[in-house]
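Peer 1: predicted model follows, preceded by the sequence.
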Amino acid sequence: MADDSGWEVDPDDEWGVAVIETVGRQLRLWREAAEMRAADFAVAMGYGEDLVYKVEGGKRIPRKDYLDKADEVLDAGGHISATWEDVKKVRYPKKVRALGNLEAKAVEIGVYENNSIHGLLQTPEHARALFEAAQPLYSSDDVERMVAARMARQTVFTRDPAPSVHYVLEEAPLRRPIGGRMVWRPQLERLLEVGRMRNVHLQVMPLHCETHSGLDGRIELLKFADGTAVGRSDGAFNGRPTTDPKQLRILELRYGTIRAQALPPRESLALIEKLLGET
């Protein structure tokens, strides 16, 4: 029987723990009200009994299909399915949720990525290959949770109104076929797809660039409708997010210089097309 419906709860995520414990308690009460043993419920659900106990004990985050099936098995009239509205708010790691919330509110996003493809631009297969290559190794459960979280953040591209998004990527990572040809070709195609969106400006920093102001590492800048902003850089302010106007000006100056040094968007897309043809 399947036993992979959901992810382990992060004990340090207090809000997440509280939500999942509450949902688990409701599931147990519904099951007991139906006078169904956990073993029988597991059989009816098509999942392992151990998973049932983990979900009811608030130790595992259930996926939507698990809640919908439980609603059907227990004839809950939609009450169990409705708990997904709470679960989906905490199903991803706390740090990812915080970043996703900021990206969802931003009216302008600027990113310089120096050693990989930025997460918002990755295909699921490429993201999975990156996580699986990490050391120390992540568990399969953690890999799938992080891939799902990364893909969920990409709704930023389908927002209406859409934010203005600017990327500068290094040429070297674009030549590194992470995951092999069957993974890499769709990743390059995804870059072309996003790069052609009206609200996206995608640039490549060429290898032959003799002056490069991004050697201190990644830069991220998010600006919001109320005029506030937050930024972060690997090589400034201890790598921590900052909202200080003086520090933000430094990051904006550095980022603006990097954009000026990179290939223009049209030439950047042409380079990616050339790399795709060589793959």
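Peer 2: Noted; the coordinates are in hand.

Peer 1: please make it C-alpha for all contacts and neighbour counts, starting now.
Peer 2: OK.

Peer 1: got the contact list for residue 191?
Peer 2: When the contact criterion is Cα atoms under 8 Å, 6 or more residues apart in numbering, the partners of residue 191 are 121, 272.

Peer 1: work out for me the element it sits within.
Peer 2: Per DSSP states H and E, residue 191 falls inside helix 181-195.

Peer 1: now tell me what touches stretch 45-54 from outside.
Peer 2: With contacts defined as Cα under 8 Å, 6+ apart, stretch 45-54 is touched by 1-3, 38-39, 41-43, 60, 66, 69-70, 73.

Peer 1: in helices only, show me those.
Peer 2: Of the positions in the contacts of stretch 45-54, 38, 39, 41, 42, 43, 66, 69, 70, 73 sit in helices, assigned by DSSP state H.

Peer 1: buried ones only from these, please, as a PyMOL command.
Peer 2: For anyone working in PyMOL, the buried entries among the ones in helices among the contacts of stretch 45-54, judged by 16 or more other Cα atoms under 10 Å, can be selected with:
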select buried, resi 38+41+42+66+69+70
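
Peer 1: next, the one to line up against it:
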Amino acid sequence: MLRTEADEPGWEVDPDDEWGVAVVATVGRQLKLRREAVGMRAGEFGKAVGYGEDLVYKIESGKRIPRQEYLDRADEVLGAGGLLAAMKEDVAKVRYPKRVRELGELEARAVEIGVYECNSVHGLLQTQDHARALMEAAQPPYSAGDVERMVAARLARQSVFERDPAPSLHFVLEEAPVRREVGGTMVWRRQLERLLEVGRLNNVTLQVMPTNTDAHPGVDGKIELLKFPDGTAVGRSDGAFNGRPTGDPKQLRILELRYGTIRAQALPPRESLAFIENLLGET
């Protein structure tokens, strides 16, 4: 059976993503030129790669993002010698929303990342099922395709844990979202296990901020700090500088002061892991 649009929700191009629109248009044009160069009709080519003719036309006209396996199959069928398959990396990036892609690029360059998260488990720490449950709870609801696209984008950012040399990662999570059984008991258990796995890595410091503590500088919201190899840094906080990213040294010092105070008030890493282990044992 040939794949149709209904089989692939969430692969539309974001019209506000100029770079993404350009990439998909270029890839579509190359696919069409290659197909016509070997004398194949769209329908014939579609059967060869397992796609309906209408979907082939939409990919070639830059209206749909081709899957990586589509590019692999097209490369083989059209005898492109790897030229079409070589475009997979840029096409994969287009799949992710522009804002998430930009954040992922910053995280991929950072040598140190510090995060305080108050409302949920941070995206870099979420399991696939936990992330999906959070996104499915949104109001107004996202489409099934949008949910899958956002989950894929969130998980792709977690490649930061696979970098060599590894960056230094620091997380402080509030107790309440750690306790929240997002997605049900089994999904929550797997999320707690994931926190323990990550928290035991040599380059990761994971702390829990207990609920029964005094007020701290994070009550205004999330804080993120990213430091880069050249000595520059970027920070953002929900409760400072209108929530916008900043690289200004004076503003960064304020965020670092707040983050340092938060880390000092949170449970130490060993006690934090013990706290999570106890939660897991109670389920």
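Peer 2: Now that the structure is in, tell me what you want to look at. Bear in mind that the values here come from a model prediction, so they are computed numbers and not experimental data.

Peer 1: how far does the helix holding residue 191 of the first structure sit from its chain's centre?
Peer 2: 17 Å (Cα atoms, centre = their mean, to the nearest Å).

Peer 1: matching residues in the second structure for it?
Peer 2: Helix 181-195 of the first structure lines up with residues 185-199 of the second structure when matched by TM-score structural alignment.

Peer 1: helices of the second structure, start to end?
Peer 2: Under the criterion DSSP H, helices of the second structure are mapped to 18-37, 42-49, 53-60, 68-77, 88-94, 98-109, 128-136, 144-157, 175-179, 185-199, 249-265, 269-282.

Peer 1: rewinding a little: I'd like the contacts of stretch 45-54 of the first structure as a markdown table, with distance to residue 150 of the first structure appended.
Peer 2: A markdown table is the format used below for the contacts of stretch 45-54 of the first structure (distance: Cα to Cα, whole Å):
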| residue | distance to residue 150 of the first structure |
| --- | --- |
| 1 | 28 |
| 2 | 24 |
| 3 | 23 |
| 38 | 34 |
| 39 | 35 |
| 41 | 33 |
| 42 | 30 |
| 43 | 33 |
| 60 | 20 |
| 66 | 21 |
| 69 | 26 |
| 70 | 27 |
| 73 | 32 |
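
Peer 1: farthest pair in those?
Peer 2: Spatially, the most separated pair among the contacts of stretch 45-54 of the first structure is 60 and 73, at 19.5 Å (Cα to Cα).

Peer 1: ok, the aligned partner of residue 38 of the second structure in the first structure - contacts?
Peer 2: With TM-score structural alignment as the matching criterion, the partner of residue 38 of the second structure in the first structure is residue 34. Residues in contact with residue 34 of the first structure, defined by Cα under 8 Å, 6+ apart, are residue 74.

Peer 1: what about the aligned residue in the second structure for residue 116 of the first structure, how many neighbours?
Peer 2: Residue 116 of the first structure maps onto residue 120 in the second structure when the alignment is built from TM-score structural alignment. Residue crowding around residue 120 of the second structure was assessed by other Cα atoms under 10 Å; the count is 18.

Peer 1: residue 36 of the first structure now?
Peer 2: Residue 36 of the first structure sits with 14 neighbouring residues when counted by other Cα under 10 Å.

Peer 1: picking up where we left off before, which ones are touching the match of residue 116 of the first structure?
Peer 2: 173, 174, 177, 178.

Peer 1: likewise for residue 42 of the first structure?
Peer 2: Listed by Cα under 8 Å, 6+ apart, the contact partners of residue 42 of the first structure are 48, 49, 52.

Peer 1: ok, residue 115 of the second structure next?
Peer 2: Contacts for residue 115 of the second structure (Cα under 8 Å, 6+ apart) come out as 170, 171, 172, 222, 223, 224, 225.

Peer 1: what's the match for the fifth one in the first structure?
Peer 2: If I follow you right, that is residue 223 of the second structure. Aligned counterpart of residue 223 of the second structure in the first structure: residue 219 (TM-score structural alignment).

Peer 1: equivalent analysis for the third one, please.
Peer 2: Counting by TM-score structural alignment, residue 172 of the second structure corresponds to residue 168 in the first structure.

Peer 1: correct me if wrong: that match contacts residue 113.
Peer 2: Yes: between residue 168 of the first structure and residue 113 a contact is recorded at 6.3 Å, counting by Cα atoms under 8 Å.

Peer 1: these two: which has the busier surroundings?
Peer 2: The residue with more neighbours, out of residue 168 of the first structure and residue 113, is residue 168; 29 against 21, by other Cα under 10 Å.

Peer 1: could you measure from that one over to residue 128 of the first structure?
Peer 2: In this view, residue 168 of the first structure and residue 128 of the first structure are 22 Å apart by Cα to Cα, to the nearest Å.

Peer 1: likewise for residue 39 of the first structure?
Peer 2: Residue 39 of the first structure sits at a distance of 34 Å from residue 128 of the first structure (criterion: Cα to Cα).

Peer 1: again, but for residue 26 of the first structure
Peer 2: Counting by Cα to Cα, the separation of residue 26 of the first structure from residue 128 of the first structure is 33 Å.

Peer 1: who has more neighbours out of those two?
Peer 2: It is residue 128, of residue 26 of the first structure and residue 128, that has more neighbours when counted by other Cα under 10 Å, with 20 against 16.

Peer 1: which position in the second structure aligns with the more buried one?
Peer 2: Taking TM-score structural alignment, the alignment pairs residue 128 of the first structure with residue 132 from the second structure.

Peer 1: grab the nearest non-local neighbour of that match.
Peer 2: Setting aside the residues directly before and after it, residue 132 of the second structure is nearest to residue 151 in space (Cα to Cα, 6 or more residues apart in numbering), at 6.0 Å.

Peer 1: just residue 127 of the first structure next, same as before
Peer 2: On the basis of Cα to Cα, 6+ apart, the spatially nearest residue to residue 127 of the first structure that is not a chain neighbour turns out to be residue 147, at 6.1 Å.

Peer 1: show me the contacts for the match of residue 128 of the first structure.
Peer 2: Contacts of residue 132 of the second structure (Cα under 8 Å, 6+ apart): 147, 148, 151.

Peer 1: gap between the residue mapped onto the second one from the first structure and residue 20 of the first structure?
Peer 2: Matched across to the first structure, residue 148 of the second structure falls on residue 144, judged by TM-score structural alignment. Distance, residue 144 of the first structure to residue 20 of the first structure, using Cα to Cα: 19 Å.
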